[in-house]
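J.: The following block contains a protein sequence and its predicted model.
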Amino acid sequence: MTKDVVDQGSFSSKDYHDPPPAAFIDVKELTTWSFYRAVIAEFIATLLFLYITVLTVIGYKSQINKGDDPCGGVGVLGIAWAFGGMIFVLVYCTAGISGGHINPAVTFGLFLARKVSLPRAIMFMVAQCLGAICGVALVKAFHKTYYDTYGGGANELAQGYNKGTGLGAEIIGTFVLVYTVFSAIDPKRNARDSHVPVLAPLPIGFAVFMVHLATIPITGTGINPARSLGAAVVYNKEKAWDDQWIFWVGPFTGAAIAAFYHQFILRAGAVKALGSFRSSSTHV
């Protein structure tokens, strides 16, 4: 009787299966086409992301500097929508191929949580950075005059803010994004709410949108080292490089904190509760 109760309790308390941790170095995946297909998907997705978003930033600046209606154009709200909307679209398109990272900080966080192997994480980051550079290069090639005049969409620390404030904004902003990613792909939530996998790109896109609203006035919003690097490489002006470290240290720190919080506090709490339930069931 006791065994039946334990078995039933275990089943009812956990109706999902956590995927096993990814191997630290998986040599076999380097020989599969799916691995390289995922790398290509990350490259193309980041290229498209930077092309649309940087073009939106430059287009807005060109509109407000022509002496037209200062309220004309897409505004800061439109820029935030461009970044969040593109992430929603691209995560939706690539989630089944590469996981839809499109951001070295996201890849880093998932690597720390053992969701991806080291070779995959490195290749994704390289592909994302190259894709970002190519995406911004396309913007410059097609709109060279506006590109040079309006700053190339490069991230810079705004006047009136110190480096500590900028770093803090990048850490917290990236934490919000990566925490949302972990929540969206949580197998426990997916098992409980079957619609979550379908809607996963939506909260991720909204997280990017909301963070941009908050931090565009401070850093122009990085939260994506590939985005910041791509714009800086192509624009290649001194100011774009002055604070480049903020757009790497901040996002990677925020991603690490989010990975730790989700994996070792939220998920660990669920495991502890499950163990306590089993313990109490044994004494029935």
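T.: Received it, and whenever you're ready, just let me know what you need. Residues are numbered from 1 along each chain as shown.

J.: Please count neighbours and contacts with C-alpha atoms only from this point.
T.: Will do.

J.: do you know how far the residue lying closest to Met86 once chain neighbours are set aside is from Val106?
T.: Using CA to CA, 6 or more residues apart in numbering and skipping the chain neighbours, the partner closest in space to Met86 is Phe49 (6.1 Å). Using CA to CA, to the nearest Å, one gets 15 Å for the distance from Phe49 to Val106.

J.: who's more crowded, these two?
T.: Neighbours were counted for Phe49 and for Val106 using other CA atoms under 10 Å; Val106 has more, 31 against 26.

J.: For that one, pull up the helix or strand it's in.
T.: helix 104-112 (DSSP states H and E).

J.: Measure how buried Asp15 is and give me the count.
T.: Applying other CA under 10 Å, we find 11 residues neighbouring Asp15.

J.: Likewise for the one 4 residues further on?
T.: Here the neighbour count serves as a burial measure; for Pro19 (other CA under 10 Å) it reads 8.

J.: start to end distance for stretch 184-199?
T.: Span of stretch 184-199 from end to end, CA to CA: 8 Å.

J.: Buried ones in that stretch, by neighbour count?
T.: Judged by neighbour count (16 or more other CA atoms under 10 Å), stretch 184-199 contains these buried residues: Ala184, Asp186, Pro187, Lys188, Asn190, Val196, Pro197.

J.: before we move on, back to that, does the residue nearest to Met86 belong to a helix or a strand, and which?
T.: Phe49 belongs to helix 33-64, assigned by DSSP H and E.

J.: Please tell me how far that helix is from the chain's geometric centre.
T.: Remark: helix 33-64 is offset 13 Å from the chain centroid, using CA atoms, centre = their mean, to the nearest Å.

J.: Can you spell out which helices and strands pack onto that helix?
T.: helix 75-94, helix 118-142, helix 144-149 (3 or more CA pairs under 8 Å, 6 or more residues apart in numbering; DSSP states H and E).

J.: for the ones you listed, which one ends up most surrounded?
T.: helix 118-142 (a mean of 22; mean count of other CA atoms under 10 Å).

J.: got a list of contacts for it?
T.: 24-26, 35, 39-40, 42-51, 54-55, 102-104, 107-108, 111, 147-148, 152, 225-227, 229-231, 233-234 (CA atoms under 8 Å, 6 or more residues apart in numbering).

J.: And here is the other one:
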Amino acid sequence: MRKDMEAGAEFTAKDYTDPPPAPLVDAEELTKWSLYRAVIAEFIATLLFLYITVATVIGYKHQSDPNVSGPDAACNGVGILGIAWAFGGMIFVLVYCTAGISGGHINPAVTFGLLLARKVSLIRALLYMIAQCLGAICGVGLVKAFQKAYYNRYGGGVNELSSGYSKGTGLAAEIIGTFVLVYTVFSATDPKRSARDSHVPVLAPLPIGFAVFMVHLATIPITGTGINPARSLGPAVIYNNDKAWDDQWIFWVGPFIGAAIAAAYHQYILRAGAIKALGSFRSNA
């Protein structure tokens, strides 16, 4: 009986201590291969993400083109639901593949949110963002190289504010959509939950992918769904359309604001960071 109680106590008593915050500037990190391996992983993952998703968008528009497919064109192609699945599914796959190497950010807004929460250093965050943007440009460049005629004809997969919506509405859609994504990232990768439930790290890519999928269903009609500045920048650079560049600020300002709000909400409200800091201050007084 005593052994059972001891075993039970050992099972339930899982002490947990928050990992220390990442240093803001860590010059020593630049000497480690693990950093450059992670940067390469972010570049390749974002390249693959943009290649598959933009190719899906172009393919759908071609298949549903009434000038090509006739009166039944609306029934052809994967549809809006399929496009949302392509984005969410690729994020699920790529986060699963790269989580153990780079953390599987694949999005400057996610990296920015984790930087604000001191989960990554400033040096790592900047290198990740550069790699993500370059990967996105190269990924869309491959789509154009393989499908040049269709790419130019069907809009290049760019994010633009849809007609009938104000810039304020588009900005709000990007803020809320990115908040949902980054909030999910924080919750799915919370080390406290990982310490308590061993299955959480394995399942983390699934809710993150579903978050991307659900946000796309809601915001494709408004902005085409950015929630990822690299995803918006890549097609804008390759397609180089005035409308895409005029609206580009929405797809940077919105996601960064949404990521910042999500980081603050998770760290200071859900994880009670502000209350813990205040309690520590009072105990030392």
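T.: Sure, I can see it. The structure displayed is predicted, hence computed values, not measured ones.

J.: I figured the residue nearest to Met86 of structure 1 hits Gly85, correct?
T.: No. Counting by CA atoms under 8 Å, Phe49 of structure 1 stays clear of Gly85, with 9.6 Å between them.

J.: re the thing from before, mind checking how far the residue opposite the residue nearest to Met86 of structure 1 in structure 2 once aligned is from Leu81 of structure 2?
T.: Aligned by TM-score structural alignment, Phe49 of structure 1 pairs with Phe49 of structure 2. According to CA to CA, Phe49 of structure 2 and Leu81 of structure 2 sit 17 Å apart.

J.: swap in Leu206 of structure 2?
T.: 18 Å.

J.: and what of Val253 of structure 2?
T.: Val253 of structure 2 sits 26 Å away from Leu81 of structure 2, taking CA to CA as the criterion.

J.: what does Ile208 of structure 2 give?
T.: Distance, Ile208 of structure 2 to Leu81 of structure 2, using CA to CA: 17 Å.

J.: try Pro108 of structure 2
T.: According to CA to CA, Pro108 of structure 2 stands 25 Å off from Leu81 of structure 2.

J.: ok, the aligned residue in structure 2 for Leu202 of structure 1 - contacts?
T.: Using TM-score structural alignment, the partner of Leu202 of structure 1 in structure 2 is Leu206. Contacts for Leu206 of structure 2 (CA under 8 Å, 6+ apart) come out as Phe92.

J.: what about Leu206 of structure 2, which SS state?
T.: Using DSSP: H, G, I helix; E, B strand; the rest coil, the structure places Leu206 of structure 2 in helix.

J.: Any figure for the gap between it and Val185 of structure 2?
T.: Remark: distance between Leu206 of structure 2 and Val185 of structure 2 (CA to CA) = 10 Å.

J.: Could you do Pro229 of structure 2 as well?
T.: 16 Å.

J.: What segments of the stretch 151-285 of structure 2 are helices?
T.: Taking DSSP state H, counting those that start in this stretch as the criterion, the stretch 151-285 of structure 2 carries its helices at 167-188, 191-196, 200-203, 205-223, 229-239, 242-246, 250-264, 273-284.

J.: Save the helices and strands packed on helix 33-64 of structure 1 as CSV, and put in distance to Tyr60 of structure 1 too.
T.: Formatted as CSV, the helices and strands packed on helix 33-64 of structure 1 follow (distance: least, CA to CA, whole Å):
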stretch, distance to Tyr60 of structure 1
helix 75-94, 7
helix 118-142, 14
helix 144-149, 10
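
J.: mind checking which of the ones you listed is nearest Thr2 of structure 1?
T.: Among the helices and strands packed on helix 33-64 of structure 1, helix 118-142 comes nearest to Thr2 of structure 1, with 44.3 Å by CA to CA.

J.: What sits closest to the residue nearest the centre of structure 2 if chain neighbours are left out?
T.: In structure 2, the centroid-proximal residue (CA atoms, centre = their mean) is Asn107; its distance is 4.3 Å. Nearest non-adjacent residue to Asn107 of structure 2, counting by CA to CA, 6+ apart: Asn228, 5.3 Å away.

J.: what span of structure 2 lines up against stretch 150-169 of structure 1?
T.: Under the alignment (TM-score structural alignment), stretch 150-169 of structure 1 falls on residues 154-173 in structure 2.

J.: The helix holding Val106 of structure 1 corresponds to what range in structure 2?
T.: Helix 104-112 of structure 1 corresponds to residues 108-116 in structure 2, going by TM-score structural alignment.

J.: Relative to structure 1, what is the average displacement of the matching stretch?
T.: Average distance, stretch 108-116 of structure 2 versus aligned residues of structure 1 after superposition (mean CA distance after the TM-score superposition for structure 1): 0.1 Å.

J.: gap between that stretch and the chain center?
T.: Relative to its parent chain, stretch 108-116 of structure 2 has a centroid offset of 9 Å by CA atoms, centre = their mean.

J.: now do stretch 208-227 of structure 1
T.: In terms of CA atoms, centre = their mean, the gap separating the centre of stretch 208-227 of structure 1 from the centre of its chain is 11 Å.

J.: quick one: buried residues of it?
T.: Buried residues in stretch 208-227 of structure 1, counting neighbours by 16+ other CA under 10 Å, are found at 208-213, 215-216, 218-227.

J.: Ok, stretch 239-255 of structure 2 next?
T.: Quick answer for stretch 239-255 of structure 2 (16+ other CA under 10 Å): Tyr239, Ala244, Trp245, Asp247, Gln248, Ile250, Phe251, Trp252, Val253, Gly254, Pro255.

J.: same deal with stretch 266-278 of structure 1?
T.: Residues of stretch 266-278 of structure 1 classed as buried: Arg278 (neighbour count, 16+ other CA under 10 Å).
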